[in-house]
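Student: take a look and give me a structure for this.
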Amino acid sequence: MRGKNSATVPEGIAIPGRAARGGGTWLAFLGVLAFSGSFPATVYAMEGFDPWLVAIGRAAIAGIVALVCLKAARLPLLPPRPHWRAYGLISLGVVFGFPVFSGLALDLGASTAHAAVVIGLLPAATAVCAVLRAGERPRPVFWAACVAGALAITAFTLTRGETTAAWADLLLVGALLSAAVGYTEGGRLARHTPGWQVISYALVLSLPITVPVSAVLAAVTPVAPTPAALAGFAYVGLISMFLGFFPWYAGLARGGIARAGQTQLTQPLLTLVWAWFLMGERYGAATVAAALAVLVCVAITQRART
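Tutor: Sure thing, here's the model as predicted:
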C-alpha cells in the first residue's frame, strides 16, 4: 500500500509494517551479537599477527569466502554498475575503515572497554547518516532516547578510569564515522538486495587490494600463529567481516536504519561480557546499572515510530 509518504522512501520501497520492523530489530540484534566479539577477537589475533595484517587480512579471508558463495549461488561476481558508488562507500567504511582504525587503536593501548565508547556513539552516528542518506525521519522521542543511550554508554565507559593516547582516541573516532557510513549504505542497498549479497559484493570489489596487500604483509611482518591468534583471526575474518552482516543488513532494511541500528547500543555491554568470559575482566554494580539504562533506551527507540 502506498500513501503520500511512499515518495520519501528511496528506491520505491514501501514503508515496512510493525511486524516487519519488529523482525528487523531481532535480525539487527543477531548482527550485534556477532559483532560484539570483534574487539576481544582482534586483541587475540594481534598477539600473533601484525595489526595491519589483521585489519586487511580479515577482509581478504571474507572476500574469498564471499566470492565462493556468489559463485555457488550462480550470481554475477560484480554488482550492477549503477550501485558501484554505494558499494565503494561500504568498502571504505566497513571493509577498510573500521577494521584498520579500531585495530590500530587497540594496538596503541585502547582496551576493549575503552573502545566500547565507539560502539556507544555509533548508533547515534548511524541515525544521523540515515537521515542524510536514506531519507529517514525519526521522531523527537527517538532522538532523545538515542542520545540518552549514547550518553549512558559513554559515561559508564569513561568512569571506569580507562585512559588512552590521543592518537588512539582519534582512531576510534575514525572507526566510528567509517562504520556509520558503511552501515547506512549497506542498509539502503539491502532494501532491494539480500544482505548477504550486499556485504559479499563489497568484499569482492575490495579483493584486488586486500589479497595482494595481505600477501605482502604476511611476508614482511612477524607471524606467530598460536591457536588463540588463529582463532581470533578466524573470528574477525568469518564472523565480524562476513556472516555477522547477513542479519545486520537485513535488519536495517526491514526495521529502518536509524531504528534497528539502535540495537547496537547493547554491543558495548555484550563486548564486556566477552571480555569477562575470555579475558577475566571483572565488573561491578555500575555495569548492571548501565545495562538497564541502555535496555530502556533501546526499548524506547524501538517503540518510536519513524
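Student: from now on I want contacts and neighbour counts done on CA atoms only, so please keep to that.
Tutor: OK.
Student: so how far does stretch 129-149 reach from one end to the other?
Tutor: Taking CA to CA, to the nearest Å as the measure, stretch 129-149 stretches 17 Å from start to finish.
Student: give me the contacts around that stretch.
Tutor: Stretch 129-149 has contacts (CA atoms under 8 Å, 6 or more residues apart in numbering) with 8-10, 120, 123-124, 180-181, 184-185, 188, 256-259, 262, 265, 293-294, 297-298, 300-301, 304-306.
Student: what's the ChimeraX line that selects buried ones from these?
Tutor: Entered in ChimeraX, the line below selects the buried ones among the contacts of stretch 129-149, by 16 or more other CA atoms under 10 Å:
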select :120,123,124,180,181,184,185,188,256,257,258,259,262,265,294,297,298,300,301,304,306
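Student: and this one, so I can compare the two:
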Amino acid sequence: MPAARTMPSTDNTTGGWINGFIGVLIFSGSLPATRVAVQDFSPVFVTVARAAIAGVLALGLLLIFKEKRPVRSQLFSLIIVAIGVVVGFPLLSALALQYVTSAHSIVFLGMLPLTTAIFGVIRAGERPRPAFWIFSITGSLLVIGFAVAQGLTASPAGDILMLLAVLVCGLGYAEGAKLSKTLGGWQVICWALVLSLPFMAPLTLLLQPASFAGVSTPAWVSLGYVALFSMLIGFIFWYRGLAQGGIAAVGQLQLLQPFFGLALAATLLHEQVSIGMLGVTVGVILCVAGSRKFAK
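Tutor: Below you'll find the model as predicted:
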C-alpha cells in the first residue's frame, strides 16, 4: 500500500475520506445486528464466534496474497488492535445490549471521534489545532448530556459498558491506523484476527449453544453480518481511510454513524427513535464540518 506510507496529498486525503465513509456505513449496522444476534445467542458467544469466523477468512486472505508476517516490533500494536476491536468493543457492546436498545447504544458512538483523536495524539503523534478539540468535545458533550438525561438512570450497567466499549474501540482504531501506514490497512485487521484465532476458535466450540434448533434466521444473518462486514470488510476501508486522511480528521466521520445506525434501528428493529435522539444526532453531525477544517 504505497499510498498509505507517504505524506498525505490532496488526492490521498480525499481517498481517505471516501474509504472512511464506506467504513462508517458498514459499521452502522453493527449494533442493530448485534442486538438481534444476542436475542438467540449469548453475548460472549457472539463475540468469539464473529472473531473466529472473521479470523478464518482473514487467514485465507493472507495466504492467498502471500503476505509477509509482521515483524516483532509490530506485534505489540497488533495485540492492542486485537484487544480493542476484535475482543473489547464487540464483547462490551454485546453485554451492554442486554440492558439497552441498539438505538440508545448507538448514541454513545458519537464519542468515538473524540476518543479516537485522543489516542491518535498519544499513539500516533498527531497534533490537531485547538479549534478542532472545541468541535470534537462539543459533539461528545451533546452525546453525554443526552445519555445523562435519558439513559443513565434507566440502565447504568448498559451505559457504563458502552462507555468502556467506546474507550477501547478508540484505542484500537488509532493503533490500527498508525500501524496501517507501514503494514497496510487490510493487513492490520487480518493479522489482528489471526493472532486472536487460536483463542477464539476453541472458545467458539466451547461456548456454542447446546442446540441450534431454536436459533432464528435473523440471528444467523446478524451473526454473519458482524463477522464478515463489521469484523473484517469494514476495517479494510476504515484503517485505510484513517491512514490516508489522518486519524483525528477522518475519525470525525464516526459522528455520522449514530445517524445511520438510528435509521437502521428504526427501520429494521422497529425501535422507537425519540426527538431527543434525533436532535443529538443532528448536533454531533454538525460538528463534523468544523472539526474537519481544523484537524490538520
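Student: that older thread, just checking, which of the contacts of stretch 129-149 of the first structure belong to strands?
Tutor: With strands defined by DSSP state E, no entry of the contacts of stretch 129-149 of the first structure lies inside them.
Student: can you give me the buried ones in the one helix or strand Ala147 of the second structure maps to?
Tutor: According to DSSP states H and E, Ala147 of the second structure maps onto helix 130-150. The neighbour-count check on helix 130-150 of the second structure (16+ other CA under 10 Å) flags 132-133, 135-144, 146-147 as buried.
Student: contact partners for Ala52 of the second structure?
Tutor: Ala52 of the second structure sits next to Leu193, Ser196, Leu197, Met200, Ala201, Thr204 when contact means CA under 8 Å, 6+ apart.
Student: what's the counterpart of it in the first structure?
Tutor: Superposed on the first structure with TM-score structural alignment, Ala52 of the second structure falls opposite Ala60.
Student: three-state assignment of that match?
Tutor: helix (DSSP: H, G, I helix; E, B strand; the rest coil).
Student: map Ile236 of the second structure onto the first structure.
Tutor: Checking TM-score structural alignment: Ile236 of the second structure goes with Phe246.
Student: can you tell me the element that match falls in?
Tutor: Assigned by DSSP H and E, Phe246 of the first structure falls in helix 245-255.
Student: just give me the mean distance for that helix relative to the second structure.
Tutor: Compared with the second structure after fitting, helix 245-255 of the first structure deviates on average by 0.5 Å (mean CA distance after the TM-score superposition for the first structure).
Student: please compute how far that helix lies from its chain's middle.
Tutor: Its chain's C-alpha centre and that of helix 245-255 of the first structure lie 11 Å apart, by CA atoms, centre = their mean, to the nearest Å.
Student: would TSV of the contacts of Ala52 of the second structure with secondary structure be doable?
Tutor: Formatted as TSV, the contacts of Ala52 of the second structure follow (three-state DSSP):
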residue	secondary structure
Leu193	helix
Ser196	helix
Leu197	helix
Met200	helix
Ala201	helix
Thr204	helix
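Student: could you dump these into JSON lines with distance to Ala94 of the second structure and neighbour count added?
Tutor: What follows is these, written out as JSON lines (distance: CA to CA, whole Å; neighbours: other CA atoms under 10 Å):
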{"residue": "Leu193", "distance to Ala94 of the second structure": "18", "neighbour count": "30"}
{"residue": "Ser196", "distance to Ala94 of the second structure": "18", "neighbour count": "21"}
{"residue": "Leu197", "distance to Ala94 of the second structure": "19", "neighbour count": "21"}
{"residue": "Met200", "distance to Ala94 of the second structure": "16", "neighbour count": "24"}
{"residue": "Ala201", "distance to Ala94 of the second structure": "18", "neighbour count": "18"}
{"residue": "Thr204", "distance to Ala94 of the second structure": "15", "neighbour count": "20"}
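Student: can these go into TSV with extra columns for distance to His270 of the second structure?
Tutor: Below are those laid out as TSV (distance: CA to CA, whole Å):
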residue	distance to His270 of the second structure
Leu193	33
Ser196	35
Leu197	35
Met200	32
Ala201	34
Thr204	30
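Student: give the contact list for the most centrally placed residue in the first structure.
Tutor: Residue closest to the mean C-alpha point of the first structure, counted by CA atoms, centre = their mean, is Ala179 at 5.9 Å. The neighbours of Ala179 of the first structure, taking CA under 8 Å, 6+ apart as the test, are Gly93, Val94, Gly97, Phe98, Leu122, Thr126.
Student: now do Thr193 of the first structure against Ala155 of the first structure, distance only.
Tutor: 38 Å.
Student: same check, this time on Gly93 of the first structure
Tutor: 26 Å.
Student: with adjacent residues omitted, what lies nearest to the match of Ile236 of the second structure?
Tutor: In this structure, Phe246 of the first structure finds its nearest non-sequential neighbour in Trp196, 4.6 Å apart by CA to CA, 6 or more residues apart in numbering.
Student: how about the residue mapped onto Gln267 of the first structure from the second structure, nearest residue that isn't a chain neighbour?
Tutor: By TM-score structural alignment, Gln267 of the first structure lines up with Gln257 in the second structure. Counting by CA to CA, 6+ apart, Ser28 is the residue found nearest to Gln257 of the second structure once chain neighbours are left out, at 5.4 Å.
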